[in-house]
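Q: Let's see this in three dimensions:
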Amino acid sequence: MEIYTTIVIRTVLFYVLILVIFRVMGKREIGELSILDLVVFVMIGELAILGIENPKEPSILVAIPMVLLMVIQIILAKISLKSKRFRDLVDGKPTIIINRGKIDEQAMRKQRYNFDDLLTQLREKDIRSIADVEFAILESSGSLSVIERMNNSDGKPKDGDITIPLIIDGNIEEENLTRINKTNLWLRQELKKMGYRDVRKISFCSFENGKFFVDIMDEE
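A: Take a look at the predicted model:
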């Protein structure tokens, strides 16, 4: 009887501890979990199970690594906020699967993403035909973001673009500049015309449909 009481108490204890840990780590939807989040969540869950299944093991010996994992995750999350290079290394980058109505088979092969995956995720978004899609972006979380084609009043497809970041956290995204056939020098000259001389002070800059969007870093 004593062992059953111990198991019940430990179950409640670890349940509360996990709630506290997840609350401290922040609210995230399941589909938005990064690889770091997922690894930490799985390890914490496994540790809790081991603690419940081994009632003779002191609870503190299980709680310590759980809290340690929480601290590690918070530290890495802060590094991720300040370093896009670290985010790209851990989470990967979004991949454009359909660009202006054209399927990028090379990008699909690179991501080991097949047509069955594409059609399944399009159906989940109530998209009946690939012909209705202007852009489809495979996010780093594995979800598919879809932008449908827009038509003019005459029924012909309307030209449009997606937001392509050219500067993130003060760093120029050379890969995205290449994607729109522009250069680093072009970007700096255009920004100077608008009065932005120091790229490092720009938190986010994008170029869409011939227009810039620029956001300056907050002063700490």
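
Q: Only C-alpha atoms from now on, for both contacts and neighbour counts.
A: Will do.

Q: which residues in the protein form helices?
A: Under the criterion DSSP state H, the chain contains helices at 2-25, 35-53, 59-82, 84-91, 105-110, 115-124, 174-179, 184-193.

Q: in the fifth one, what counts as buried?
A: Of all the residues in helix 105-110, those buried under the rule 16 or more other C-alpha atoms under 10 Å are M108.

Q: Then the third one?
A: Taking 16+ other C-alpha under 10 Å as the basis for neighbour counts, the residues of helix 59-82 that come out buried are 59, 62-63, 66-67, 69-70, 73-74, 77, 80.

Q: Next: stretch 185-194.
A: Applying 16+ other C-alpha under 10 Å to stretch 185-194 flags 187, 191 as buried.

Q: Any idea how far it is from the middle of the chain?
A: Distance of stretch 185-194 from the chain centroid (C-alpha atoms, centre = their mean, to the nearest Å) equals 29 Å.

Q: Same check on stretch 4-21?
A: 31 Å.

Q: can you list contacts of it?
A: 44-45, 48, 51-53, 55, 59, 63, 67, 70 (C-alpha atoms under 8 Å, 6 or more residues apart in numbering).

Q: Kindly report the same for stretch 104-111.
A: 95-98, 114.

Q: Output the helices of the chain as a markdown table; include the columns distance to I164.
A: Listed next are the helices of the chain as a markdown table, based on distance: least, C-alpha to C-alpha, whole Å:
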| stretch | distance to I164 |
| --- | --- |
| helix 2-25 | 29 |
| helix 35-53 | 24 |
| helix 59-82 | 19 |
| helix 84-91 | 15 |
| helix 105-110 | 17 |
| helix 115-124 | 22 |
| helix 174-179 | 7 |
| helix 184-193 | 13 |
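
Q: and for comparison, fold this next one:
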Amino acid sequence: MDYVINGLKLVTGLIAFMIVIRALGKKHLAEMTPYDMIYLLMFGGILEETLYNPKISIWQFLFSLGVWVAAIYVIEKLVTKSNKVRALLKGEPDHLIVDGEINLHLMNKNQLEMEQLRTMLRQQGIFSLREVKDLFLEPGGDISINQYAKYKPVTCGDLDINKREDSPSVLLIDEGQIQQEVLHAIGKTELWLRQELTREGFSDPHDVIYCEWSKSDGFFIK
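A: Modelled structure (predicted):
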């Protein structure tokens, strides 16, 4: 019986966590703030204490999860309505470098050493501080950089060149399996795919491990 209850608690916790992720939006999957870490730790604590404490019933667990979900939802709504609440809970970016000048006060406030800063710059493909005009330390710990113009890569716009826009590619065959849903989404048929494969020198789709296609570049087959 204990195994069944623990299983129910795990499934319930998983469902609650998925509901929170869906409610908060996809941005939370890409950007973690200190507040996000706090509610993840709280969720782990609730789940751990419940699993290993038989005195806590499934209903008590559901109540705790309900309060946890409701609190997060309310706080997120408050964050979107009030800049002061957002700054308090989520934090704000710190402008560490302004027009080439380093703000040592903010460096010390964030307990950031120069070599740590250089490491973060190298991860962005910048190997000298002389290239950086402005640098922001984001609430999630990432950095955003504005380079001096002379160090920025030359673009087609700079050279006044008209470059063709690339279209996104789609995966049509995955390890020999034709992706029917993808074909339907782009308005193509399996007959069309087989005909195009024959033109490319592949008579049997099962011999293809990878096949992608885009309007701008056509087929790429392995």
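
Q: sorry, back to before: and the buried residues of helix 59-82 of the first structure as JSON lines, adding distance to E124 of the first structure?
A: Output for the buried residues of helix 59-82 of the first structure, formatted as JSON lines (distance: C-alpha to C-alpha, whole Å):
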{"residue": "S59", "distance to E124 of the first structure": "44"}
{"residue": "V62", "distance to E124 of the first structure": "40"}
{"residue": "A63", "distance to E124 of the first structure": "40"}
{"residue": "M66", "distance to E124 of the first structure": "36"}
{"residue": "V67", "distance to E124 of the first structure": "38"}
{"residue": "L69", "distance to E124 of the first structure": "35"}
{"residue": "M70", "distance to E124 of the first structure": "34"}
{"residue": "Q73", "distance to E124 of the first structure": "32"}
{"residue": "I74", "distance to E124 of the first structure": "33"}
{"residue": "A77", "distance to E124 of the first structure": "30"}
{"residue": "S80", "distance to E124 of the first structure": "30"}
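
Q: Check those residues and tell me the two furthest apart.
A: Between any two of these, the greatest separation by C-alpha to C-alpha is 31.7 Å, found for S59 and S80.

Q: what sits against the most centrally placed residue in the second structure?
A: With distances taken as C-alpha atoms, centre = their mean, the residue of the second structure nearest its centroid is A30 (2.4 Å). Applying C-alpha under 8 Å, 6+ apart to A30 of the second structure gives no contacts.

Q: What distance do you get for it to E48 of the second structure?
A: Distance of A30 of the second structure to E48 of the second structure, given as C-alpha to C-alpha, to the nearest Å: 26 Å.

Q: and what of I5 of the second structure?
A: I5 of the second structure is 14 Å from E48 of the second structure, by C-alpha to C-alpha.

Q: again with N6 of the second structure
A: 11 Å.

Q: So which of the two has more stuff around it?
A: N6 (18 against 12; other C-alpha atoms under 10 Å).

Q: one step back: CSV for the contacts of stretch 4-21 of the first structure, including distance to G26 of the first structure?
A: Below are the contacts of stretch 4-21 of the first structure laid out as CSV (distance: C-alpha to C-alpha, whole Å):
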residue, distance to G26 of the first structure
I44, 15
G45, 17
A48, 19
G51, 24
I52, 25
E53, 28
P55, 30
S59, 25
A63, 19
V67, 14
M70, 11
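
Q: Quick check: the farthest pair among those residues?
A: Between any two of those (C-alpha to C-alpha), the greatest distance is 22.9 Å, for P55 and M70.

Q: which parts of stretch 118-126 of the first structure are buried?
A: For stretch 118-126 of the first structure, by 16+ other C-alpha under 10 Å, it's 118, 121-122.

Q: ok, H95 of the second structure touching D134?
A: Yes: assessed by C-alpha atoms under 8 Å, H95 of the second structure is found in contact with D134 at 7.4 Å.

Q: re the thing from before, kindly write the PyMOL command that selects the buried subset of the contacts of stretch 104-111 of the first structure.
A: Filtering the contacts of stretch 104-111 of the first structure down to the buried ones (16+ other C-alpha under 10 Å) takes a single PyMOL command:
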select buried, resi 95+96+97+98
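
Q: Which one of the contacts of stretch 104-111 of the first structure is nearest to I130 of the first structure?
A: Nearest member of the contacts of stretch 104-111 of the first structure to I130 of the first structure, counting by C-alpha to C-alpha, is I98, at 8.8 Å.

Q: my guess is that closest one meets L138, correct?
A: No: using C-alpha under 8 Å, I98 of the first structure makes no contact with L138, being 9.3 Å away.

Q: which residues do the two both contact?
A: Between them, I98 of the first structure and L138 share no contacting residue, judged by C-alpha under 8 Å, 6+ apart.

Q: What number of residues are in the vicinity of V133 of the first structure?
A: By the criterion of other C-alpha under 10 Å, V133 of the first structure has 21 neighbours.

Q: again but with D37 of the first structure, I slipped
A: By the criterion of other C-alpha under 10 Å, D37 of the first structure has 20 neighbours.

Q: Pretty sure it sits against Q73.
A: Yes: if you go by C-alpha under 8 Å, D37 of the first structure and Q73 touch, sitting 7.2 Å apart.

Q: joint contacts of these two?
A: Going by C-alpha under 8 Å, 6+ apart, no residue sits against D37 of the first structure while also sitting against Q73.

Q: any idea which of the contacts of stretch 4-21 of the first structure is the one closest to I216 of the first structure?
A: M70 (31.8 Å).
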